[in-house]
Structures are given as C-alpha cells and as structure tokens.
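> Next come a sequence and a model predicted from it.
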Amino acid sequence: MKTIRMSIIGFGAVGQGVAKVLIDKKDYLESIGLDFKVVAIADSRTAVVDLNGVDLTAAISRKSAEGTVGSEKTTGLEIIETIDHELVVETTPTNIVTGGAGLHNMLMAFKHGRDVVTSNKGPLAMKYGELMETSNASGSVFRFEATVGGAMPVLNLARDVLAGNKITNVEGIFNGTCNYILTRMMEEHAPYGQMLAEAQELGYAETDPTYDVEGIDTACKLVILANCVFGMNATHEDVTITGITKITPEALLLAQNDGYVIKLIGEVNDSRINVAPKLVPIDHPLAVGGSLNVASVQTDLSGPITVTGRGAGSIETASAILSDMISIYRE
C-alpha cells in the first residue's frame, strides 16, 4: 500500500467534494494500492492539521455547522511551506486578475517539490508558462483536468487517450450556467433576465453572474486548452469574447424555426481563441441542453471525438481531481 500525505487548500464546495469522494472511495483506493492521508485542510480563515490523518467526516460537519474547518489560524500557504507532505489539492476560488491565493499556493508547493492537483482556473489562465516551468524545474507533477470541464475529461483525453493524434481544433460548450439559461429561454420563450433569475434561484448562476454570462469563464478554460493542448502561451487577454446577455427569445425562436439552437461556443486552434454565441444545428453533437458541457476534439487520425458531461458541481469536479490524483500515484 502506497500512502500519500496530502493537504486540501480551499474548503468550499469543491474542497468538501474532494473530502467526500475520498471517504466514499476509500475501499476502491485501497484495492488499487493507494492510501490518500489528508494531513491538513485550510479554508480562508482557519485550518485543521493532524499528521495522523484529519477526520474528514468531522471536518465536513464542522464546516457545515460553524462555517470554518478548524480552530488554528494557519494559512494554506503556511501549511504548504511547513508541513511535510507529497500532494497539494488546491481548490481556492478563482481570480483571473491576479491569480489569487491559488497562484502563490501552487508556486510554494513547487518550490518544496510537492505535486499539485487543482480545479483553480485563475493561475493557469494568467501564468501557465511560469507554473509549468516551475513545476518541471522542481520535479513536481502538476495536473488540472478539473479546470476545464469539471467531470468532462477534455485535457486527459487530448493529452493521454489521443496521444499520437495531431489535434487541430477544440470547440464546445464550457459553461453550464450559460447553457442552462439559453436552453430555458428557448423552452419557455422567456427573456434573458427571467431565466437568469431562475438559474440564480437554482444555484446554477452566482449572485454576480458576470464571469459566466459575459463569457469570461469560458475564455479562461480555452486559454488552458490553448496552452496545454496547442502549446501556445496565451492569457485570457488573447481571447475574443462575446457573452449571452443580448440574446433575445425572438432570436432563439428564429433559429429554432430554421433547425438551429443558439449556444455559447468556445473554440480554440493554433490560429484563434474565440468565445461567442453561434448557431448550432439542432441534431449536432454540440447541441446539448440544460447545464451540460460538451467538447468536440478534431484530430488527424481519429476524426472528431466528442465528450459530454457535467461541467460543474462539487462532486463532479472532485471526480476529475480524484482521477488526476490516481493517475499520478498509481504507476
């Protein structure tokens, strides 16, 4: 049995999802020879540290009841720097202006030779080159499947499963909030504002939905694809972006009468990175509804490969994090 000591830095929905998945999959992980021992968890204000292994059920309960994970005033950065462990799971909130705490956490982890698995798009959209360079220099493994499609495996599909193929284009729906709003606008012939309010009520959209509806979230994911799959050195400033806020029920109805749906499509290839609403034939693989995500990867040998899945949700995102964790240590 291989024991991997790990920390969870950031204990919001995704960090708690990781803890839940580790509890649920304990027997499975042991069956493949892996024991992930969480020695520290930090949220934005507190931390819990136990070198014998944090009680994950108690940590989740405390966070739910009291809003904090522990009583110690240790920061995530201090945990990464001072506590001996192999793996940092970085799930702090995304900041695409500065990279946020996540950027400092990742660089600190690499400085100490720790592996990093993350769902945090901000640092990768801002400083992809620096992060890869630093992780390579320290011999750390850096995985980030959860940053692009949640449970929908895009990066590992492109990098590992389709190894040997030349990938010429990736396009798809990378934001479930926008997809939900557009789907419901079409179903109900209702205006954007009404369906945004519904999405907020159901928890699909944030109180401030700008990041999603203006296409910025999709742009960040495309930047990560551009850099990881196409070897570009892009930032979100290199993306042409149009959001969904000006789409009307009338436009959706006109499209529907002609056999189309309108979707917010992100596309990346070696010449452009673009996010915009587009007409998609109603029977096309990209015409998925609800809050689903979909990606079509165009290859020279295999043709188009399309994957669909849930792009958000704490357990769905945690599943992508777990997949990365297993892929690092199973060998």
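Right, received. Where do you want to start? Numbers count the residues shown, from 1 in each chain.

> From here on, just use CA atoms for contacts and neighbour counts.
Noted.

> What is the neighbour count of the closest residue to T134 other than its chain neighbours?
The shortest distance from T134 to any non-neighbouring residue, by Cα to Cα, 6 or more residues apart in numbering, is to F110 (6.4 Å). Look at F110: counted by other Cα atoms under 10 Å, it has 25 neighbours.

> again, but for the one 4 residues further on
Here the neighbour count serves as a burial measure; for R114 (other Cα under 10 Å) it reads 24.

> Which neighbouring residues are in contact with it, exactly?
85-88, 140-141 (Cα atoms under 8 Å, 6 or more residues apart in numbering).

> before we move on, the earlier item: and the residue nearest to T134, how far from Y128?
14 Å (Cα to Cα, to the nearest Å).

> Kindly report the same for G10.
20 Å.

> Among those two, which residue is more densely surrounded?
Neighbours of G10 and Y128, each counted by other Cα under 10 Å, are more numerous for G10; the result is 24 against 21.

> May I ask you to confirm that the more buried one is in contact with T46?
No: using Cα atoms under 8 Å, G10 is not in contact with T46; the gap is 10.1 Å.

> check contacts around M325.
Counting by Cα under 8 Å, 6+ apart, M325 has contacts V117.

> which SSE is it in?
Per DSSP states H and E: M325 is located in helix 314-329.

> Give me the distance between that helix and the centre of its chain.
11 Å (Cα atoms, centre = their mean, to the nearest Å).

> One more: stretch 139-152?
7 Å.

> and if you look at stretch 180-199?
24 Å.

> could I get the contacts of R114 as CSV with neighbour count and secondary structure?
Output for the contacts of R114, formatted as CSV (neighbours: other Cα atoms under 10 Å; DSSP: H, G, I helix; E, B strand; the rest coil):
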residue, neighbour count, secondary structure
H85, 23, coil
E86, 18, coil
L87, 26, strand
V88, 27, strand
S140, 20, coil
V141, 16, coil
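
> second one coming, line it up with the first:
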Amino acid sequence: MNEAIKVGVIGLGTVGQGVLRLLKDNADEITRRVGRPLRVTYASVRDPNKPRDCDLSGVTTVADPMQIARDADVDLIVEAIGGISPARELIETAVGRGISVVTANKALIAEDGNRIFDAARQTGASVAFEAAVAGGIPVIKAVREGLAGNRVERLAGIINGTCNYILTQMQEKGTSFDEALRDAQRLGYAEADPTFDIEGMDSAHKLTILASIAFGVPLDYASVSVEGITKVTPQDIQIAQVFGYRIKLLGIAKRHATGVELCVHPTLVSEKAMIAKVDGVLNSVVVHGNAVGEVGFYGRGAGGDATASAVVADLCDLARTLGVDARHAVPPLAFQPEAVQPLPVMAMADVPSAFYLRLLVADEPGVLSKLTTILAAHDISVEAILQREPHGEDDATVALITSVIPQHRFDHALTEMRALPFVREDAARLRVEKFE
C-alpha cells in the first residue's frame, strides 16, 4: 500500500528540475498528504551532459521522450517541454495507454485541449493543468471546484508577469517601453524574442483556459481579441495617473446578454482597485460569482519553483485517485463533457466599455468644444477631461475618459475627430475597466 508512485518527467528544463527538487525537498509532507511517496523514476533529457540543479540519483534518463510516453513503467507523467508539437503527440500517446498526465503547457491546452481531453476520456485517464495559468496561484482549482456553486459572471486577470513588469517600470521610473523591455530581458523576465508576451498571445492562451472553466464553453483561443502593450507610452501612463488610474494588461472574460466577451488588452484600472496594486512580475486574477461576489487571487505567476508547486499539486491529486476512472472525477473544464457548449463570442465592436482617448491637437480656441460636440452627437458623455500645455509652439494634448458605450459608437465618433483639421496625430485609445 505504501509502494512509491512512479513518475516520469518529460523535459528537465526550469520546470522539470523544479518538480524534482520539490518532490525531494517536501517528500515527507507530500507522502503525508497522498498516503504514498511520489518518486521520479524516468526523465527525458536532450543533453545528458548538461549540469542540472536537481538530484537525478535513481532516475533513468532517456534522450527520446516518446520512450517515457509509450513504454516506461510509470504511473504518472509530467510534460514539461512546452510548445504544441511534440508535446501533443506525447500526451496523446500517454493517455492512450491510460497514463494520466500533468502539464504546464498553456498554449497546448488553449489550442488543442478539446482534442486532448477527448483522447484522455476514451481510456479514463486525466490531463491536469493547474500550472498552465498563473504559475503557482491555484486559480484553476479555485474556479473549477471552489466556485462550483456559482454562476461565474466575469473574470479579469494580470496573467503575464513580463508585461506587468514592463508597465510597472514605466509607471514607477518613467522609462520608455523599449527601456523597460531591455531591463526585463536583462533580468531574465523577458525572452530574447518577447513577442509572445508583449503582443498578448501568452495572456490570450491563459484567458482561453480560464473562460472555458468559468463559463463551461469549449476552448476557443482563435476567438479571443488580442492587443499587446507595445503602443502604451509613458505619457499615457502619466495621464492615467492624473485621472486616478493605472494601466495594466488584462485578460477579460464576461457574460453579456448577447454572448461572451473574450479579450486581452491594456486597460485603465482605478488605482483604488486591488488589481491595480499588483506590480512587478506578480499575477492576479479577480473572479465574480453570483453567490460569492468578487474574489481575488494573487501571487507568483511564473518561475520554476512557482510552476513546479502547481505541477506537484496536480501530481498529488492524481496520485490520490490512481486507478480510478477519471470519467468519474472532476471534469477538466469543470462542467460535464456533454454540458460544455459554445456561447456566441461578441465582436469587439459590440462590447461596451468606457474609453480613454489622447489626442495631439493644435493649440487654438474651440478645440474642446468641437471634440465634445462630436461626442455628444454620438450620445457619449465625458467623465473626465484635461488639456495639457503645448508640446511645441502650436500643439497641445487633450485627454478624456468617456462613459460606458459600445465600441462601435466610440469608433464612429473617433473617425470624425481624427478628420478635424486641428488633430495632429492619430489617437491613443485604451479601454477602461470598472471593478467593485
């Protein structure tokens, strides 16, 4: 009964090594929780001679990860190589022989999760993925299980530490986007090619997973509207602060009468909101349920140890129910498979929001009057407005925040404003999100 549960780890990068360290360092606590020890017996490594920060004694290392997925004598498998392929094929091979898998692979779950869960269901295996969203924060389990008695109405999250670090540096030090990005790369918070993070795709993968669990809809990454942070300027951050806001890259999912809103974009958030106070590389997710109201989760969203914490938590869950048909366990997307049904995803033009607008205009009489006249003609009220001193001899900055309106109405007004002869540059436009 106390025989060790054998674990195979595919990939010994930062996360894989973190899993081995955690299983060793906390072995006694884990055994007390599970009832049996968890022991890594197989691991795949591309370079067997590369030094690693983990104890590999008693671990059989192989070069071909498919040996573990297809043949190894293991009870559970951790996929820690990332990417779509060959991770998908490895997981499908493992679950095909009834071996449950833990993964931190948000891209794979967001883009191919429906297919993978179907494959696992055929054999009664599980695919657990707590670490795929917000690293060490147990938000998947909280939404899927802790809020099971609620109808989730909306959620929003800072779910990319790289972007949050860059925006924090721009806020606190007044640095440009490029300077803050270079600093993030120097510290190892951003990749050499940061496109996946700064253009919002990483956040969109994570939002896809959260929305599916919250609303009981199929994973649908392609339907997420995505906008990154590359166009956010120090001037926008400074003006937002004058208005009482901070700028954060948020992933947002909301129910509306006509469908669901799924979007990732830089957002003005009131400085009084808890999520506005989450800085640096930290993550936060806020969820609103119809019974519980608003609940928040906060912590380390990335890093080897934080991610390993979530992976090992999943291993513990699977180890406790080893041998139990997963078709009788908590469904991966919270709802019973036959009850996971698509909802219409709203076009962003129809999504209601308040908007922040910044314009560079000629410094001449009547500018504000003409701008507000156009807004009024489109039934848009202004909640806050300011005009800053001229940048040169002739130009000034006008910034305002509107009431909540459908985006298409704001876009029509903006088209008219851009055509005015005194508007010098294309507008900076950001959404404004209200929290309780």
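Yep, it's here. None of these values were measured; they are calculated from a predicted model.

> List the contacts of the most centrally placed residue in the first structure.
Geometric centre of the first structure, nearest residue: T147, 2.5 Å, by Cα atoms, centre = their mean. By Cα under 8 Å, 6+ apart, the residues touching T147 of the first structure are 118-121, 221.

> 6 Å instead, please
Going by Cα atoms under 6 Å, 6 or more residues apart in numbering, T147 of the first structure touches 119-121.

> what does I5 of the second structure give?
Counting by Cα under 6 Å, 6+ apart, I5 of the second structure has contacts L38.

> before we move on, what about the one 4 residues further on?
Counting by Cα under 6 Å, 6+ apart, V9 of the second structure makes contact with 43, 77-78.

> State the distance from it to I91 of the second structure.
12 Å.

> E294 of the second structure too?
35 Å.

> just H288 of the second structure next, same as before
33 Å.

> Ok, K6 of the second structure next?
Taking Cα to Cα, one finds K6 of the second structure at 17 Å from I91 of the second structure.

> more crowded one of the two?
Set K6 of the second structure next to I91 and count neighbours by other Cα under 10 Å: I91 wins out with 25 against 18.

> If we ignore the residues flanking it in sequence, what's nearest T207 of the first structure?
Q200 (6.6 Å).

> The one you found -> the second structure?
Per TM-score structural alignment, the equivalent position to Q200 of the first structure in the second structure is Q185.

> Over to P209 of the first structure?
Using TM-score structural alignment, P209 of the first structure sits opposite P194 in the second structure.

> neighbours of its match, just the number please.
Neighbours of P194 of the second structure (other Cα under 10 Å): 15.

> can you check P93 of the first structure too?
19.

> quick one: it is in a strand?
No: the assignment for P93 of the first structure, made by DSSP: H, G, I helix; E, B strand; the rest coil, is coil rather than a strand.

> how close does the residue nearest to it when sequence neighbours are not counted sit to V294 of the first structure?
Ranked by Cα to Cα, 6+ apart and with sequence neighbours excluded, the top spatial neighbour of P93 of the first structure is N120, at 6.6 Å. Using Cα to Cα, one gets 20 Å for the distance from N120 of the first structure to V294 of the first structure.

> likewise L252 of the first structure?
On the measure of Cα to Cα, L252 of the first structure and V294 of the first structure end up 20 Å apart.

> Comparing those two, which shows the higher neighbour count?
Legend: neighbour count by other Cα under 10 Å for L252 of the first structure and V294, higher for V294 (26 against 22).

> Tell me the residue in the second structure aligned with that one.
Matched to the second structure by TM-score structural alignment, V294 of the first structure sits across from S284.

> and its match, helix, strand or coil?
Strictly by three-state DSSP, S284 of the second structure counts as strand.

> what's it in contact with, if anything?
Contacts of S284 of the second structure (Cα under 6 Å, 6+ apart): 157-158, 297-298.

> D183 of the second structure: neighbouring residues, count only.
There are 16 residues near D183 of the second structure, going by other Cα under 10 Å.

> Give me the three-state assignment for it.
From three-state DSSP, the assignment for D183 of the second structure is helix.

> ok, so what distance separates it from G174 of the second structure?
With Cα to Cα as the criterion, D183 of the second structure and G174 of the second structure are 13 Å apart.

> Likewise for G244 of the second structure?
Counting by Cα to Cα - G244 of the second structure and G174 of the second structure are separated by 17 Å.

> Can you give me the separation between A306 of the second structure and V74 of the second structure?
Taken as Cα to Cα, the span from A306 of the second structure to V74 of the second structure is 25 Å.

> ugh, wrong one, A204 of the second structure
Using Cα to Cα, A204 of the second structure is found at 33 Å from V74 of the second structure.

> Over in the second structure, tell me which residue corresponds to T308 of the first structure.
Counting by TM-score structural alignment, the partner of T308 of the first structure is Y298.

> Just say helix, strand or coil for its match.
strand.

> burial count for it?
20.

> What residue in the first structure is paired with A72 of the second structure?
By TM-score structural alignment, A72 of the second structure lines up with I83.

> Quick one: residues contacting that match.
Applying Cα under 6 Å, 6+ apart, no residues contact I83 of the first structure.

> Isn't G11 of the second structure up against V78?
No: the criterion here is Cα atoms under 6 Å, and G11 of the second structure misses it with V78 at 8.4 Å.

> before we move on, back to that, ok, the residue nearest to T207 of the first structure to E66 of the first structure distance?
Where E66 of the first structure is concerned, Q200 of the first structure sits at a distance of 24 Å (Cα to Cα).

> Compare the two and say which is more crowded by neighbours.
Q200 (16 against 9).

> Out of the contacts of T147 of the first structure, which is nearest to A151 of the first structure?
Nearest to A151 of the first structure among these, counting by Cα to Cα, is S119 at 10.9 Å.

> list the contacts for whatever residue of the second structure lines up with the closest one?
With TM-score structural alignment as the matching criterion, the partner of S119 of the first structure in the second structure is A104. Applying Cα under 6 Å, 6+ apart, we find A104 of the second structure in contact with 129, 131-132.
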